[in-house]
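# Requesting a structural model of the entry that follows:
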Amino acid sequence: MASPDKRDLLGACLWAGATVAVVAASDSMLPRTVLGAPMALLISGHTVLRAMGIRTTSLSEHLAYSVGASLALTVVGGFVLNVLGALTPLGWAFWYLAVTTAAMRLAPSDINISTPSARLGSLRIPPWQAAAIALAMLVATGAYALAIHDQAVERQFKYTEFWMLPPAQGDPGQLVVGVRSAEAEAHQYDLEVTLDGKPFAVFRSLTIAPGDTWVRKVPVPILAVQQKAEARLYRPADNKLYRKVSALVPAS
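Here you go, the predicted structure:
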């Protein structure tokens, strides 16, 4: 059990644990923001100040330091999570849990941040400090909410795969051309194959539905010299080149 001097740090750890649980269990922005914003704006900075044993003379000064330290931790966390490939809401929740847990283990047990003049009943915060704290909290809360929203609506990039395989040893004289659609709706394509820059085969108005694959073997002559085959995929709607692939036809 935590000592009386570390009850605030125990509370911070419990808050961070609750944040991890909520983020893992729910995609709702409201509970994530309610739990995550105080952690990102105030609580994490407070735990670090306690771990470092930094004393303040008033509650307003401690709040200002805590907000600044929290924002600094958020910046550091962004770099760390980006390197780890965990720049997600759950990654952030675990980051703050790790910070608060480490702070609780490292904090001295004889630090008391409260002073008679820092009690809530006699709290006096200068207007400029209050404005700075409010602005910092507003910016950080907006950034946190935007990050959650962007992550929630993120969709994987949709595209059409296009490939050409050279003749295999067991099937000489056959190029393999394929198209696979991963797009959201069906599209029409024109496909042209050239051999050493000369038109060789054309496939018009190929309609490929999402998730479907079109594959065709194209017979090519095997000559005494190596040839270069190239396939181009067009969309008839705008007649612009959409994909281009190539392969080498080995000599006989």
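# switch to C-alpha atoms for all contacts and neighbour counts from now on
OK.
# And the residue nearest the centre of the protein?
The structure's the chain has its C-alpha centroid closest to Leu87; by CA atoms, centre = their mean the separation is 4.9 Å.
# Contact partners for Ser60?
If you count contacts by CA atoms under 8 Å, 6 or more residues apart in numbering, Ser60 has them with 118, 123-125.
# quick revisit: quick one: secondary structure of the residue nearest to the centre of the chain?
coil (DSSP: H, G, I helix; E, B strand; the rest coil).
# Roughly how far does the residue lying closest to it once chain neighbours are set aside sit from Ala16?
Using CA to CA, 6 or more residues apart in numbering and skipping residues adjacent in sequence, the residue nearest Leu87 is Leu81, 5.0 Å away. Taking CA to CA, to the nearest Å as the measure, Leu81 and Ala16 are separated by 17 Å.
# Have a look at those two and say which one is more surrounded.
Neighbours were tallied for Leu81 and for Ala16 using other CA atoms under 10 Å; the higher tally belongs to Ala16 (27 against 16).
# you'd agree the more buried one is up against Met39?
Yes - applying CA atoms under 8 Å, one finds Ala16 in contact with Met39, separated by 7.2 Å.
# Can you work out which residues contact both of these two?
Taking CA under 8 Å, 6+ apart as the criterion, Ala16 and Met39 both touch Tyr96.
# Just the buried ones out of the contacts of Ser60, please.
Members of the contacts of Ser60 that pass the buried threshold by neighbour count (16 or more other CA atoms under 10 Å) are listed as Ala118.
# One more sequence to fold, the one below, so I can look at both together:
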Amino acid sequence: MRPARNWDLMAACLWAGLMVAAALFTDSPVLRTALGVPLVFLIVGHTVLRAVGIPTVTLTQHLTYSVGASLASCILGGFALHFAHGLNPIGWAIWMWGVTALATVIAGIRRTTPALPPRLSVIPGFRLWHGLALTASVLIVVGAFALAVDQEENHREFRYTEFWIVPQEGSGELVVGIRSAETKGQVFDVEVTLDNRPFATYRGLVIEPGETWTHNIPVLITDAPQKAEARLFRPQDNVIYRHVSALVPGT
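Take a look at the predicted model:
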């Protein structure tokens, strides 16, 4: 046992912090995977081992224990995030950062901690080309996983467009809305009728994937209820793409 060397713990905290930043500020699956895989399978477990004080003799033993501790942390995190309704990339990133930071603090305040295992160069029978082959295999696995995640994210099994018309209570207005989940931008026309009479028309609305368009239409309230209908057209084929209706209450 000897005084703790905390450079590895500081690096682990920095890595976990970068993972949180990637989850918060970017949607890149490649970057998230590159930061997340080492964190999930190794880094968290390494800091836990340093915090608990389990000694390891060789690098192989330390890596094996680290992987096991990391997986145990993920299992515990799955239960915790489930009850906290945080099973999403940001929730997982914060969980990993929290475990890493807590383990770093615990390891840092310990008076003694097990020495880090020997470096690769002093492992009997381990050569440089072994390390290069191991690194290449890890990069291939990470790259394949990142490619699969990217394809899954960009693949849309279903393409659709939401369309609605609803009366806004107390304001005498109708709200017409479009939300696109298409694979590319679409051009739409909207026609609104009130009791089968033309009431409002909107031409050439360009709606990008994920974009929402809404518009409030003032309506004169009468004694009797009025039926409002809205039709959504695509100019390229000039057919009704969506048809919705709503009842405007009378006085």
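# Post the TM-score for the overlay when you can.
Once the chains are laid over each other, their TM-score by TM-score structural alignment, normalised by the length of the second structure reads 0.58; 222 aligned residues with a CA RMSD of 4.9 Å.
# ok so, going back, wait, the residue nearest to the centre of the first structure touches Val76, no?
No - at 12.0 Å, Leu87 of the first structure and Val76 do not qualify as touching, with contact defined as CA under 8 Å.
# ok so, going back, so what does the residue nearest to the centre of the first structure match up with in the second structure?
In the second structure, the residue paired with Leu87 of the first structure is Asn88, using TM-score structural alignment.
# Kindly provide the distance from Pro29 of the second structure to Leu35 of the second structure.
Between Pro29 of the second structure and Leu35 of the second structure the distance, using CA to CA, works out to 10 Å.
# Pull the contacting residues for Leu35 of the first structure.
With contacts defined as CA under 8 Å, 6+ apart, the neighbours of Leu35 of the first structure are 15, 18-19.
# Restrict those to the buried ones and give me that as a ChimeraX selection.
What follows is the ChimeraX syntax selecting those of the contacts of Leu35 of the first structure that are buried according to 16+ other CA under 10 Å:
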select :15,18,19
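# So which of the contacts of Leu35 of the first structure are in helices?
Counted as lying in helices by DSSP state H, out of the contacts of Leu35 of the first structure, are 15, 18-19.
# Correct me if wrong: Phe233 of the second structure contacts Phe188.
Yes - under the criterion of CA under 8 Å, Phe233 of the second structure makes contact with Phe188 at 5.6 Å.
# Of the contacts of Ser60 of the first structure, which is the nearest to Ala64 of the first structure?
Ile125 (9.8 Å; CA to CA).
# Which strand or helix spans that closest one?
No secondary structure element spans Ile125 of the first structure, as it lies outside all helices and strands (assigned by DSSP states H and E).
# for the one 3 residues further on, same thing?
In this assignment (DSSP H and E), Trp128 of the first structure forms part of helix 127-153.
# buried ones in that helix?
Applying a neighbour-count criterion of 16+ other CA under 10 Å, one finds 133, 136-137, 140-141, 144-145, 148 buried in helix 127-153 of the first structure.
# before we move on, what about stretch 219-232 of the second structure?
With burial defined by 16+ other CA under 10 Å, the residues of stretch 219-232 of the second structure counted as buried are 219, 226, 228-232.
# Okay, and which of these map to strands?
Those of these mapping onto strands are 226, 228-232, per DSSP state E.
# Relative to Ser245 of the second structure, how far out is the residue sitting furthest away from the middle of the second structure?
Here the second structure reaches farthest from its C-alpha mean at Asp223, the gap being 49.9 Å by CA atoms, centre = their mean. Taking CA to CA as the criterion, Asp223 of the second structure is separated from Ser245 of the second structure by 19 Å.
# Pro225 of the second structure too?
If you measure Pro225 of the second structure against Ser245 of the second structure using CA to CA, the figure is 13 Å.
# Just the helices from the first structure, written as ranges.
Remark: helices assigned in the first structure by DSSP H are 7-25, 29-38, 44-52, 59-84, 89-106, 127-153.
# out of these, which comes closest to Val177 of the first structure?
Across the helices of the first structure, Val177 of the first structure has its closest neighbour in helix 127-153 (34.7 Å, CA to CA).
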